[in-house]
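Undergrad: Predicted model and sequence follow; I will ask about them next.
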Amino acid sequence: MSSSKLARRFEELRLQLEVIEKAKKPLQGSFPGYSVDENALLGWEIKAINLLEMACSANSIHVKSFKKVQEPEAYRSSQEKLLQLGAVFDAAREDFNGGYLNSVRHLIQSEVFDSELEQAKELLSAKYKVAAAVITGVVLETTLRQMCSDKGLLPGKLDKMNADLAKSGAYNLQVQKRITALADIRNNAAHGHAEKFREDDVIEMIVYVERFLADHLAP
């Protein structure tokens, strides 16, 4: 789901929560407060947690806080639970809209990379293998730089970032070696050595980088 669709979904669920809250009714008996339609609230909770996990990641403080509020609590009315869930939801929505979530940043970055890789495919289909290899190489290097930043590693040249990420456990030695091979194709393309790689090498390069993005930049 794109970032714009996630933003729209946040607004949709916020409105749905307001509808549920506005339909509240006074509690029966001697207890003060209000109750809401618990089935409607449950349905909203399921949709909300799904959205939060997509936008914030399953291990985020937003999701953990939301699940904590979902736990049963003595003497709490359903309307009070709704307000607490709404507070957590609003905090996540504010962070999302402000661009303060890593997963959102990764999602937006992935959208940009997808567009660039599509451009590389078009160039390759037009027999511009050098340009396609250079663009794909830039996507790969930028991805490694982002991963280093996320892990607190100092970004640098591609080979160094590749080694540092493998050493940190971001991926294994086999992946490191594959990235080294792809970097060699990128370097040959950047220096105009088209005779040192084939179109098939660039096809494999694009496919691998697409898979690498899915594995390491997915929210």
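TA: Yep, that arrived. Residues are numbered from 1 along each chain as shown.

Undergrad: hey, let's count contacts and neighbours off CA atoms from now on
TA: Noted.

Undergrad: Going by residue numbers, what spans are strands in the protein?
TA: Using DSSP state E, the strands of the chain run over 25-26, 34-35.

Undergrad: Quick one, which of those gets closest to Asp90.
TA: strand 34-35 (20.8 Å; Cα to Cα).

Undergrad: helices or strands next to that closest one in the packing?
TA: strand 25-26, helix 78-97 (3 or more Cα pairs under 8 Å, 6 or more residues apart in numbering; DSSP states H and E).

Undergrad: Identify, out of those, the most deeply packed stretch.
TA: helix 78-97 (a mean of 18; mean count of other Cα atoms under 10 Å).

Undergrad: Return the distance of that helix from the chain's centre.
TA: Here helix 78-97 is found 21 Å from its chain centre; the criterion is Cα atoms, centre = their mean, to the nearest Å.

Undergrad: picking up where we left off before, quick check: which of the strands of the chain is nearest to Glu118?
TA: Of these, nearest to Glu118 by Cα to Cα is strand 34-35, at 51.8 Å.

Undergrad: Now that we have the strands of the chain, can you turn them into JSON lines and tack on distance to Met205?
TA: What follows is those, written out as JSON lines (distance: least, Cα to Cα, whole Å):
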{"stretch": "strand 25-26", "distance to Met205": "61"}
{"stretch": "strand 34-35", "distance to Met205": "58"}
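
Undergrad: and here's the other structure:
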Amino acid sequence: MIHDTFARRFLELQDLFINMPYRAYEDGSIGRYVPNGFWRQWATSTESLIRAAFGEASPHCRNFSDLYAKTNEAEESVTALHAVFCAAKDDFEGGYVFDVDLRVSGEVFGDFVVLARHSLSEGHKDVAAVLASAALEDALKRYALTQGLDVGDKTMQDVVNLLKGAGLVGGAQKTLLDAMPKLRNAALHAQWDKLTEPDVNSIIGFVESFLLTKFSS
């Protein structure tokens, strides 16, 4: 899971900071410093992790980036940067980042949708159908998992029923979703005569709508 990977990286970066090689100033100045390469390596990796975990517009990312731009090798300067990292780490480990799996997955599924639209525009209806259907099925399962539902080896129809039963989809989205398993089956079983361009457009449109409502940060 993406969440587990991020959690492990937070711990790795905390260890890296703990082992930062502070040195005394050679001119006898009070305090210590960190050789430029060491703290910048840590800070660059940390900024990347915080951006991925929280999003670029988050206070954690903005505060870290703003402070990073002003940081130098002095111990007190690097320690201040570490304080922002600790706040992000504590919030992440405390469960206050609810959308990390959804947001990152949404970006991946979004790429599939772009490819599907491009394929459809070039007349490759069948390719577009497969791409959109695969993205849809994975998105539904990913969303169900984040909501605590056991999807296991369940079919797409089973996952749809789970989501509906849990009240996680409703309104027009629920009505449209009922038609998706049949279209998905036709696409992934190469039953091209059962799929029209409007059908493929409807799959793509549904995936786009689902990602916007369920996977946006």
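TA: That came through fine. Not measured: the values here are computed from a predicted model.

Undergrad: TM-score for the pair, please.
TA: With the length set by TM-score structural alignment, normalised by the length of structure 2, the two chains reach a TM-score of 0.59; 154 aligned residues with a Cα RMSD of 3.5 Å.

Undergrad: one step back: could you export the helices and strands packed on strand 34-35 of structure 1 as CSV, including distance to Asn50 of structure 1?
TA: Below are these laid out as CSV (distance: least, Cα to Cα, whole Å):
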stretch, distance to Asn50 of structure 1
strand 25-26, 28
helix 78-97, 12
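
Undergrad: which one of the ones you listed lies closest to Lys160 of structure 1?
TA: Of those, nearest to Lys160 of structure 1 by Cα to Cα is helix 78-97, at 32.4 Å.

Undergrad: quick one: which of the strands of structure 1 is nearest Leu117 of structure 1?
TA: strand 34-35 (51.8 Å).

Undergrad: what do we get in structure 1 for Gly148 of structure 2?
TA: Aligning on TM-score structural alignment places Gly148 of structure 2 opposite Gly152 in structure 1.

Undergrad: if I look at the residue sitting nearest the centre point of structure 2, how far off is Tyr68 of structure 2?
TA: The centre of structure 2 sits closest to Val104, judged by Cα atoms, centre = their mean, with a distance of 1.3 Å. Separation of Val104 of structure 2 from Tyr68 of structure 2 (Cα to Cα, to the nearest Å): 24 Å.

Undergrad: Name the residues of the one helix or strand Ser48 of structure 2 maps to that are buried.
TA: Element membership of Ser48 of structure 2 [criterion: DSSP states H and E] is helix 36-54. By neighbour count on 16 or more other Cα atoms under 10 Å, the buried set for helix 36-54 of structure 2 is 38-40, 42-43, 46-47, 49-51, 53-54.

Undergrad: for stretch 16-23 of structure 1, same thing?
TA: 17, 20-21.

Undergrad: Let me have the residues you listed in CSV, adding distance to Met161 of structure 1 as columns.
TA: Output for those, formatted as CSV (distance: Cα to Cα, whole Å):
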residue, distance to Met161 of structure 1
Leu17, 45
Ile20, 50
Glu21, 51
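
Undergrad: so which of the residues you listed comes closest to Ile206 of structure 1?
TA: Leu17 (43.2 Å).

Undergrad: Would you point out the most distant pair within the buried residues of helix 36-54 of structure 2?
TA: Spanning the widest gap among the buried residues of helix 36-54 of structure 2 are Phe38 and Phe54, at 24.3 Å by Cα to Cα.

Undergrad: and Asp126 of structure 2, how many residues sit next to it?
TA: 22 (other Cα atoms under 10 Å).
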